[in-house]
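> Give me a model of this one.
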Amino acid sequence: MAAITAALIKQVRDDTGAGMMDVKKALTEAEGDVARAKEIIRAKGIQAAGKREGRAAQEGTIASRVVDAANGQVGYAVELNSETDFVAKTPKFVAFADEVLSNAIAADASDAESVLAAKADDGTVKTAVEEAAALFGEHVKVGQVAKVEGPKVEIYAHKKSAEMPPSIVAMVATDEKGAAVAHEAALQISAMGAKWLKREDVPADVLESERRVATEKSQAEGKPEQIIPKIVEGRMNSFYKENVLLEQEYVKDPSKTVSDLFKDADGELISFARIEVGKAGRE
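Below is the predicted model:
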């Protein structure tokens, strides 16, 4: 059994928002297994009033662009973080984010590591970011990075308010016909935050965890043992409808799914990506 350290407790609290005593109990029951402790907290339906209490604020912006390629188009998006929204909305910070994006595109970068290693002026993006921190007087870092490609790529950049730079970017890669509804799909992704394109894309360990949580939750609610499997399947279907893009209800017409949207256009949604400022996890 792993020791229940303060670091473990903080990790689970940060990720779940549960109270300290609930986290300690869950970690004890899980014998120090963080993933299992999170499952126990979810199964018991423990909610926290202040989920983000004690977490460092992560502000910033997302720079994004579509470029033409030999076989179609490629969409790139790079999150650049600052400590405050005051810095994030300054023209200089937004311009710097766009410079980082240009360097990322030149290097065909698809993750933060390759962005930081990309060339920038006389050095690398990593060096430029370190120098920017001194300029802005705050910790500056490259956060999430995404790349999608296909015959057509659509980008939707959402702003929380008119004076702020984009805080959510959704990118969609489609075939030629699918491009007719790509913007609608990008709006859907931005608003509803799907995690996977189709249910086959959901990792096996995620499904196993969700099924276990659904089972334990049903048992905790006192459901008759013989109907629990049916209840679990219903909860799994709800999980798919919430997290799988093609199975989500289309927000502008709930009688349709996103899959129906593309069927009506006789098109295909190939891939997508969604980045939201401050959602990349903690350093």
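> alpha carbons only for contacts and neighbour counts from here, please
OK.
> Let me see the ranges of the strands in this protein.
Ranges of strands within the chain are 59-69, 72-82, 119-120, 123-124, 141-150, 152-159, 166-174, 249-250, 253-257, 269-276, based on DSSP state E.
> want to put them side by side, so please do this one too:
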Amino acid sequence: ELLRKKGVAKAAKRADREAGEGVVTSYIHAGGRIGSLVELNCETDFVAKTDDFKNLASEIAKQLAAMNPEYATVDAVPADVIEKEKEVMKAQLEKEGKPQEVIEKIIVGKLEKFYEENVLLKQKFYLDDKKTIEDLINEAIAKLGENIKIGRIARFQIK
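Model (predicted):
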């Protein structure tokens, strides 16, 4: 827990630093029917070449293949998608007869659940469900001393 807090603090300090280097990592699942690509960015090519950074990118690519998130970050979720989700949630809660003053609070919680399912950074790490991908990245930022960000993601699957 202490390491997680330190990682978050270090990540916050480095959040505005440019992450213009990095790697594109692929993962092809056994059988070749699912594959993923992840662009993971950092500040210097020195860090991009380290085993720790490459392993992080590899684990994120595996997460993407396994969990199939639609978006890399919360900011990448289009506003119209969020509004549509809120409308559906609100209609459902009103149908259940929930009081209006409680509905907004419930929607906030349901939106967090939506992010956990659909946003890569908010997903529980497939190897340790006590951590999210965001926690994993924050730990790497604390260890490597550079800002790290997920760029683009892509997942492919043979139907």
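> Can I get the strands of the first structure in CSV including mean neighbour count and distance to Gly234 of the first structure?
Formatted as CSV, the strands of the first structure follow (neighbours: other Cα atoms under 10 Å; distance: least, Cα to Cα, whole Å):
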stretch, mean neighbour count, distance to Gly234 of the first structure
strand 59-69, 21, 37
strand 72-82, 25, 36
strand 119-120, 20, 50
strand 123-124, 14, 50
strand 141-150, 23, 32
strand 152-159, 22, 33
strand 166-174, 26, 29
strand 249-250, 20, 16
strand 253-257, 12, 18
strand 269-276, 22, 26
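> could those strands be laid out in JSON lines, adding distance to Thr16 of the first structure?
Below are the strands of the first structure laid out as JSON lines (distance: least, Cα to Cα, whole Å):
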{"stretch": "strand 59-69", "distance to Thr16 of the first structure": "20"}
{"stretch": "strand 72-82", "distance to Thr16 of the first structure": "23"}
{"stretch": "strand 119-120", "distance to Thr16 of the first structure": "38"}
{"stretch": "strand 123-124", "distance to Thr16 of the first structure": "36"}
{"stretch": "strand 141-150", "distance to Thr16 of the first structure": "21"}
{"stretch": "strand 152-159", "distance to Thr16 of the first structure": "26"}
{"stretch": "strand 166-174", "distance to Thr16 of the first structure": "22"}
{"stretch": "strand 249-250", "distance to Thr16 of the first structure": "27"}
{"stretch": "strand 253-257", "distance to Thr16 of the first structure": "30"}
{"stretch": "strand 269-276", "distance to Thr16 of the first structure": "18"}
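> nearest to Gly193 of the first structure, of those strands?
Closest approach to Gly193 of the first structure among those (Cα to Cα): strand 269-276, 7.2 Å.
> Quick check: that closest one compared with the second structure, mean distance?
If you overlay the two and look at strand 269-276 of the first structure, the average distance to its match in the second structure is 1.5 Å (mean Cα distance after the TM-score superposition for the first structure).
> and if you look at stretch 205-219 of the first structure?
Mean for stretch 205-219 of the first structure is 0.7 Å (mean Cα distance after the TM-score superposition for the first structure).
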